[in-house]
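Participant: just coords:
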C-alpha cells in the first residue's frame, strides 16, 4: 500500500508540473480527448495499465 501511495504521489507531481509548464498544450489535449471515440481510448488505457503492471513487476523483481 505504501508503494501505491508513493506512485500516486509521483503521478500527481509529474502531471502537476506538466500542467503548470504547458497549460495550452493540456487544453488542446483535453479538447482532442473529448472528440475521440471511446473504444480507442479504452484500449489505450488497458495497454497503459498492462505496461504499468509489467514495469512495476520488473522493478520489484529485478532491482
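Facilitator: That came in fine, so what should we check first? Remember, it's a predicted structure, so these values are computed and weren't measured experimentally.

Participant: alpha carbons only for contacts and neighbour counts from here, please
Facilitator: OK.

Participant: what does stretch 26-45 rub up against?
Facilitator: Residues outside stretch 26-45 that contact it (C-alpha atoms under 8 Å, 6 or more residues apart in numbering) are residue 19.

Participant: quick one: end-to-end length of it, please.
Facilitator: 18 Å (C-alpha to C-alpha, to the nearest Å).

Participant: select the longest helix from this protein.
Facilitator: Longest helix in the chain, counting residues (DSSP state H): helix 38-62.

Participant: presented hereafter is structure B, for comparison with structure A:
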C-alpha cells in the first residue's frame, strides 16, 4: 500500500513538472485565470477530481 502511495506521488510530481517544463507560459495564464474563479467553483472542481481519482484507483485495483 505504501509503495502504491509513493508511486502515485511520484507520478503527480512527474506530470506537473512536465507541464511546467513544456508549457510555462500556459501554466502562468492558467494560474491567473484560476485567481479570478470563485472559491466554490474551485472547491467543486477539486472534489470532482478527487472522486474521479479514487474511482480510477478502485477500478485499477479491483
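Facilitator: Received it, and whenever you're ready, just let me know what you need. In this text the structure is predicted, and so the values were computed from the model without any measurement.

Participant: work out the gap between the longest helix of structure 1 and the centre of the chain.
Facilitator: Helix 38-62 of structure 1 has its C-alpha centroid displaced from the chain centroid by 10 Å (C-alpha atoms, centre = their mean, to the nearest Å).

Participant: counting neighbours, what do you get for residue 27 of structure 2?
Facilitator: 14 (other C-alpha atoms under 10 Å).

Participant: measure residue 17 of structure 2 to residue 35 of structure 2 for me?
Facilitator: 21 Å.

Participant: give me the element residue 19 of structure 1 is part of.
Facilitator: Using DSSP states H and E, residue 19 of structure 1 maps to helix 2-21.

Participant: please apply the same query to residue 33 of structure 2.
Facilitator: helix 24-35.

Participant: by how many degrees do that helix and helix 39-61 diverge?
Facilitator: If you take axes from the mean of the first three to the mean of the last three C-alpha atoms, to 10 degrees, helix 24-35 of structure 2 sits at 120 degrees to helix 39-61.

Participant: and helix 24-35 of structure 2, how far from structure 1 on average?
Facilitator: Aligned to structure 1 and superposed, helix 24-35 of structure 2 gives a mean residue distance of 0.4 Å (mean C-alpha distance after the TM-score superposition for structure 1).

Participant: now the longest helix of structure 1 against helix 2-21, angle please.
Facilitator: 130 degrees.
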